[in-house]
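Provided below for reference: sequence and predicted model.
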Amino acid sequence: MPGEFELIQRFFHQPTSHTELGAGDDAALIRPRPGMQLAISTDMLVEGRHFFAGADPFLLGWKAAAVNISDMAAMGAEPRWITLAIALPAADEAWIDLLARGFRDCCEAYVVDWVGGDTTRGPLNLCPTIFGELPAGEAIRRDGARHGDDIWISGWPGMAALGLAHLRDGLELVSGWQESCVERLHRPMPRVALGIKLRGLASAMLDVSDGMLGDLSHILERSGVGAVLEETSLPIAPLLAACRRTEHAMSALLSGGDDYELLFTVPREQRGQIEALARKLELPLHRIGRILDKPGLWLQRGNGVAESVEALGFDHFGAS
C-alpha cells in the first residue's frame, strides 16, 4: 500500500503554467499580476452530504474543482490557483487516479494551476481552496443591488435538482432529459467567462448552489432591498419538458441547487448590453425580475397578483 508522500507524488503533483513554485515544498509561491487583487474561497464536499457514497471518482474530482472555480466566477474573478486537501478512507490507487484526473481535467479546462494540498486518512472529504485574480476594486459583491435593477440568471437552472431527485427519490424523467439532468448534477460548468464580462455591469452577483430563492435572499439581505420575480419570465420550459410536472419543475427551479449558474443584478439602463452579451457568449441569460426598495421577496403570477414567497434554500445545519 503506498504511503502519503508517494500518493501525493504520483497523483497530486501536477505541472503548472503561471506559478513560481507549485506542489512539493512546504508552500506554493504565487505572484499576482500588477494591479490585481486576490480572491480566495474554500468549498468542501463531504461524502453523504454533498455526494452519494460510491460516486464516480472522475466526476467527483471534476465537481470538487468546478464548485470552487464557480466561486471565482461569482466574484468576476479569473481563477488561477487551487489546492486540494483530501481525507481518504483507504489508499485505493485506481480510485485516487480517477479522482485526480477529474480534478486535473477541470483545472486544465479553466486554466487553473493545481499547486498543492494535503492528504490524510479519514471519512471521504474533499476540501479545495481556490485563488483568483481581478483588477483592484472591480469585484462583483453581494451588497450592490439597488432599487430598479433587473434580476438576471444564466443558463437553465433547476436541471441539476431534477437529476438529484431522479437519483435519490426515483423521480421519473423523460428519456433524453434524464441524461442531461444527471450530467448537470455531476459535471457543472462554471460561468467564468460570463463573470469576467459582467465586471462594470453587474451591481451584485453570486452563483446558485443552494437554490435560486435562497441565494437571491443573500443578495437582498446584504444589499438591504427586496425583489419581485415574474412567473412568466422564469426559464422553466426545459424543466417542464424533462419531468412534465409543474410542481416538480417549479420546485427545482426556485429551490433546487447544484447548477452553479450566475444570478446577478444589473441597472435597467444596461439591459441592452446584457442581451448583447448573451448573444456574444452564446449563453441564455434570462431577465426574471427586479429589485425593490422595500424588504421582502414576491412572485408575480401570470394574472398579475404578487404573492409573498419564502426564500428556502439548502441549509447544511437545517432539518434533513
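Sure, I can see it. Here the structure is a predicted model, which is why all the values come from computation and not from measurement. Numbers count the residues shown, from 1 in each chain.

C-alpha from now on. contacts and neighbour counts both.
Fine.

residue boundaries of the strands in the stretch 51-200 of the chain?
78-88, 113-121, 125-135, 150-154 (DSSP state E, counting those that start in this stretch).

Quick check: which of those is buried the most?
Comparing the strands of the stretch 51-200 of the chain by mean neighbour count (mean count of other CA atoms under 10 Å), strand 150-154 comes out on top with a mean of 24.

Report all helices and strands that that one contacts.
Secondary-structure packing of strand 150-154 (3 or more CA pairs under 8 Å, 6 or more residues apart in numbering; DSSP states H and E): strand 261-266, strand 285-292.

Need the residues that contact that strand.
261-268, 271, 283-291 (CA atoms under 8 Å, 6 or more residues apart in numbering).

Pull out the buried residues from the residues you listed.
261-267, 271, 285-291 (16 or more other CA atoms under 10 Å).

Hmm, residue 42 and residue 127 touching each other?
Yes - counting by CA atoms under 8 Å, residue 127 does reach residue 42; the two are 7.0 Å apart.

ok, residue 38 - contacts?
So residue 38 contacts 32, 131, 132, 133, 134 (CA under 8 Å, 6+ apart).

Point to the residue nearest the middle of this protein.
residue 260 (2.8 Å; CA atoms, centre = their mean).

Quick one: residues contacting that residue.
Taking CA under 8 Å, 6+ apart as the test, what residue 260 contacts is 67, 70, 188, 189, 190, 191, 207, 208, 209.

hmm, try it at 6 Å
207, 208, 209 (CA atoms under 6 Å, 6 or more residues apart in numbering).

same deal with residue 52?
Going by CA under 6 Å, 6+ apart, the list of residues near residue 52 is empty.

now it: how far from residue 164?
10 Å (CA to CA, to the nearest Å).

and the strands of the stretch 51-200 of the chain as TSV, adding distance to residue 143?
Listed next are the strands of the stretch 51-200 of the chain as TSV, based on distance: least, CA to CA, whole Å:
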stretch	distance to residue 143
strand 78-88	20
strand 113-121	30
strand 125-135	18
strand 150-154	14
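
adding another structure so you can compare the two:
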Amino acid sequence: MNEFGFIRDRLAALSRGFPGALDLKDDAALLSCGPDEELVLTQDMLVAGVHFLDFDPADLVARKALRVNLSDLAAMGAMPVAVMASVAWPREGGEALREDWVKGLAEDLSGAELPLIGGDTTVTPGPWTMTITAIGTTPKGAALKRSGARPGDLVCVTGTIGDAGLGLKLLRGEIDLSDGSRDFVATRYRVPAPRLEMGLALRRTATACIDVSDGLLADAGHVAAASGVGLTLNLGDLPRSDAVAEWLEGEADLDAALVALASAGDDYELLFTLPPGAFDAAYMAALQSGVRLTQIGEVTEGEGVTALGMTGQTLSIESGGFTHF
C-alpha cells in the first residue's frame, strides 16, 4: 500500500462524510464561512533530506515551505488570506538557523501581503521538520477540484515541466549544465512559483485542476482517478525551458528523458482540464498573469494516464512520480 492507498483506505473514513473534506482526495479542504464564501485550508509538511536538501539555505527552505502550500491554494482557485507555521528545530541549528528561516518567511509573507496568525515551535533530535497551514477563500461553489474533467476536455499545463527535477539532480551532483541553466533549475527547485493569479482565472474556465508536486504523470493520474476518466498526454508537447532543452541534447533516448521530466516532482505548475471552447480565454488569462500555457493532451473515456512519445507511440510508465511509501 503506497501513500495514496493509505490515505484512501485508512484515513478517508476519518473524515466522517464531512462534505468539505472531499474524501481527502483534493489539494485542500473547504469550510463554509457564510452564505457566499468558503474557506480553503491546506497543510504540507517538509522534512530535511526528503523535501529539501540538508545544505539548502534556511531562508530558501522557509520560502519553499510557504510556496508549496500557496500552490495548493492556487490549484483550488483560492485567494490566500493567512498562514500558520509549526517548526521542529534541530538542536544543532542554533539561533542563526532560526533567524535565517524567519527572514525568508518574512520576505515572502511581505511580498504576498499575508499575515502569520499562529503555529507552534519545538526542538527535535531528529531531522528539521516544518508544517505550514495556508488559508484561502473562494466564492461558495467556485473552488476548483480534481473531479470535474470530462471526455473531450483539453489537458493543459502552466509554465515549463522538469526544471525542478533537474535542479535536484544538479544540486546532488548528478548532472551539470551551463552557468545560466544551473542557476535557473536550482532556483526552480528551491523557490517554486505558485500560480495564484492563474488559479483565480481558472475558476471561470477549468473543469479540474491540480498542482504538479509529485510529478506531472502522477498528478495527472490523480485527476483521472478523481474524475473517472482517462487522460492522454503527448510528452513531445511538454513545455520546455532552455535548461531542459540543453539537458535533452545530451540524452540518447529522448522518450525516456521526457518520461523522466514528466515524472519529476516539485515543479508546482498547474495541470488542468477545460472545454475546447474555453482555451482562448485561459490562454489570454495566462498572458495577463505572465505565465506560459500549453495544451499537452486530452481527456478520454476510460481510466488512468496514457503517455505518448515523440512519434505518437504509447510509452511504458513504471512510476509516474514521487510517493513517500
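Cool, the structure landed. Everything numeric in this text was worked out from a predicted model, so none of it was measured.

quick one on the thing from earlier: okay, the helices and strands packed on strand 150-154 of the first structure in JSON lines with distance to residue 311 of the first structure next?
Listed next are these as JSON lines, based on distance: least, CA to CA, whole Å:
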{"stretch": "strand 261-266", "distance to residue 311 of the first structure": "14"}
{"stretch": "strand 285-292", "distance to residue 311 of the first structure": "15"}
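
Would you map the helices across the stretch 151-300 of the second structure?
163-171, 179-190, 196-202, 216-227, 242-249, 254-263, 279-289 (DSSP state H, counting those that start in this stretch).

got the angle for the fourth one vs strand 154-158?
To tie it back to what came earlier, the one meant is helix 216-227 of the second structure. Helix 216-227 of the second structure runs at 130 degrees relative to strand 154-158, counting by axes from the mean of the first three to the mean of the last three CA atoms, to 10 degrees.

can you pull the contacts of the corresponding residue of the first structure for residue 119 of the second structure?
Mapped onto the first structure by TM-score structural alignment, residue 119 of the second structure lines up with residue 117. Going by CA under 6 Å, 6+ apart, residue 117 of the first structure touches 83, 84, 85.

hmm, try it at 8 Å
Counted by CA under 8 Å, 6+ apart, residue 117 of the first structure has contacts 23, 83, 84, 85, 86, 128.

of all these, which comes closest to residue 251 of the first structure?
residue 128 (29.8 Å; CA to CA).

which non-adjacent residue is nearest the equivalent of that closest one over in the second structure?
Here residue 128 of the first structure is matched to residue 132 in the second structure, going by TM-score structural alignment. Ranked by CA to CA, 6 or more residues apart in numbering and with sequence neighbours excluded, the top spatial neighbour of residue 132 of the second structure is residue 85, at 4.6 Å.

what's the distance between the closest residue to residue 80 of the second structure other than its chain neighbours and residue 42 of the second structure?
Nearest residue to residue 80 of the second structure in three dimensions, chain neighbours excluded: residue 136, at 4.0 Å (CA to CA, 6+ apart). Residue 136 of the second structure is 9 Å from residue 42 of the second structure, where distance means CA to CA.

Overlap of the contact sets of these two?
Counting by CA under 8 Å, 6+ apart, the residues touching both residue 136 of the second structure and residue 42 are residue 73.

for residue 292 of the first structure, what are its contacts?
146, 147, 148, 225, 226, 227, 228.

Which members of those are the farthest-apart pair?
It's 146 and 228 that sit farthest apart of the contacts of residue 292 of the first structure, by CA to CA, at 13.0 Å.

Overlap of the contact sets of those two?
291, 292.

which residues touch the aligned residue in the first structure for residue 261 of the second structure?
Alignment note (TM-score structural alignment): residue 261 of the second structure maps to residue 253 of the first structure. Residue 253 of the first structure sits next to 157, 158, 159, 161, 211, 212, 236, 239 when contact means CA under 8 Å, 6+ apart.

Quick check: residue 253 of the first structure vs residue 71 of the first structure, distance?
With CA to CA as the criterion, residue 253 of the first structure and residue 71 of the first structure are 20 Å apart.

swap in residue 316 of the first structure?
18 Å.

more neighbours, the two?
For residue 316 of the first structure versus residue 71, the count of surrounding residues by other CA atoms under 10 Å is larger for residue 71: 30 against 10.

so the more buried one makes contact with residue 41?
Yes - Residue 71 of the first structure lies in contact with residue 41 (CA under 8 Å); the separation is 6.8 Å.

How about residue 44 of the first structure: what's its closest non-neighbour residue?
residue 127 (4.3 Å).

contacting residues around the one you found?
42, 43, 44, 45, 64, 84, 85, 86.

among the residues you listed, which recur in the second structure?
Shared with the second structure under both residues aligned by TM-score structural alignment, their matches' CA atoms under 8 Å, the contacts from these are 42, 43, 44, 45, 64, 84, 85, 86.

for these, which one is nearest residue 168 of the first structure?
Scanning those for proximity to residue 168 of the first structure, where the rule is CA to CA, the winner is residue 45, at 17.5 Å.
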